[in-house]
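Novice: The sequence and its predicted three-dimensional model are supplied below.
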Amino acid sequence: MKIELYYDKECPFCKYYANYIKLKQNHNLILINARDSKKTIDEFTKHGYDINDGFIIRVDGKKLYQGSDAIIYLNKISKKKIYFNNNKFFKNFIYPSAKLLRKTILTLIGKNSKI
C-alpha cells in the first residue's frame, strides 16, 4: 500500500505528527510538504479538498482522506496507535481545536497559516 501524506512542514504540530506516525515499517509512506506541491494541492482543491483544513492523504493513488478522517485512517493502520475514546468527539472537538491552535502558532512564529 502506497500512502502519500500531504502536510504543512512549517507547522510544528503537523511536522511532529508526520514524523511520529512511522508507518514506513509496513507501508510505503511518503511525506510531502504541501507548500512545495502546489500543482497537486490545486488538483485536490478541484475535488473539494482544502489543505488548509488539514492533512490530506492519498492511498494507492486513488482514495483521499482529509483532516480528522486522515488521522483516524492512519491511526487504524499504524503500529503506533493513538487511542481515541470516541472518534466523533475527536472529529468534532479535538481536531477543530488543533486546527485553531495550528493557525495561532504559525501566526506567532511569523508563518502564513494559508498554503
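Specialist: Looks like it came in fine.
Novice: okay, CA-based contacts and neighbour counts for the rest of this
Specialist: OK.
Novice: So which bits of the top helix by length along the chain are buried?
Specialist: In the chain, taking DSSP state H as the definition, the longest helix is helix 95-108. Neighbour-count burial for helix 95-108 flags Tyr95, Pro96, Lys99, Arg102, Lys103, Ile105, Leu106 (criterion: 16 or more other C-alpha atoms under 10 Å).
Novice: Against that first model, consider the following:
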Amino acid sequence: MSSKEILLIYDRDCPACHYYCQIVRIRDSVGTLVLIDARENNAVMKEVTDLGLDIDQGMVLKMHDQFYYGADAIHALSLLSSRSGVFNRFNFWLFRSKKLASVLYPVLRSCRNLLLKILRKTKVNNLDLPNNDHF
C-alpha cells in the first residue's frame, strides 16, 4: 500500500454496499481509493479481524495506518469525497455530521442485513471463524 492509497474494506456480495463503493469518489489530492472485498483472503482483512472489527457490522476505511469503522468510516469518506456529481454531494451533505452518520449508519446496516437475507447470501462472519484460518 502506498501512502496515497486509502483502502475501503467492504462486503462485495452486498449489492447496496458494492454500489455505494463503486460510485463514491474521493478528491484526487487526498489519494487513491482502493476497494477491498472482505470475502477475499488478504493481509488487510487479517488486520481487520485481528483488530476485532466485525465486517458484518460495518465497513472499514484504512488511511495512513489509521482504521475507521462503521459510522466513522462513512463519515470520513464523506469528508474526503469529491463534490462532483449528485451522489457525492448528497453523500457529503448526509454524512459530514459525525452525529448524523452515527444515527443513520445502523439503519443502513439493518437494510444490508435484510437485503442479504432476501438474496440468501451469507454474512462474512470474519470474527466467527476458528482461529481466523480463512485469513
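Specialist: Yep, it's here. None of these values were measured; they are calculated from a predicted model.
Novice: ok, back up a step: residues in contact with the longest helix of the first structure?
Specialist: Helix 95-108 of the first structure has contacts (C-alpha atoms under 8 Å, 6 or more residues apart in numbering) with Glu10, Cys11, Phe13, Asp53, Gly54, Gly67, Ser68, Asn112, Ser113.
Novice: What ranges does the first structure have for its helices?
Specialist: For the first structure, the helices defined by DSSP H occupy 12-21, 38-46, 67-77, 87-89, 95-108.
Novice: deepest of the ones you listed, which one?
Specialist: Among those, the stretch with the highest mean neighbour count (mean count of other C-alpha atoms under 10 Å) is helix 67-77, at a mean of 18.
Novice: Determine the set of other helices and strands touching it.
Specialist: With contacts defined as 3 or more C-alpha pairs under 8 Å, 6 or more residues apart in numbering; DSSP states H and E, helix 67-77 of the first structure has these neighbours: strand 56-59.
Novice: give me the stretch of the second structure that the strand it packs on matches.
Specialist: Counting by TM-score structural alignment, strand 56-59 of the first structure falls onto residues 60-63 of the second structure.
Novice: Mean distance between the matching stretch and the first structure after superposition?
Specialist: Stretch 60-63 of the second structure differs from its equivalent in the first structure by a mean of 0.8 Å after superposition (mean C-alpha distance after the TM-score superposition for the first structure).
Novice: In that stretch, which residues are buried?
Specialist: By neighbour count with 16+ other C-alpha under 10 Å, stretch 60-63 of the second structure contains the buried residues Val60, Leu61, Lys62, Met63.
Novice: Cross-check the contact I'm expecting between the first one and Tyr10.
Specialist: Yes: if you go by C-alpha atoms under 8 Å, Val60 of the second structure and Tyr10 touch, sitting 6.7 Å apart.
Novice: returning to that earlier point: could you point out which of the helices of the first structure sits nearest Met1 of the first structure?
Specialist: Closest of those to Met1 of the first structure is helix 67-77, at 10.6 Å (criterion: C-alpha to C-alpha).
Novice: what's the nearest residue to Gly70 of the second structure if we skip its chain neighbours?
Specialist: For Gly70 of the second structure, ignoring the flanking residues on the chain, the nearest one in space by C-alpha to C-alpha, 6 or more residues apart in numbering is Gly58 at 4.0 Å.
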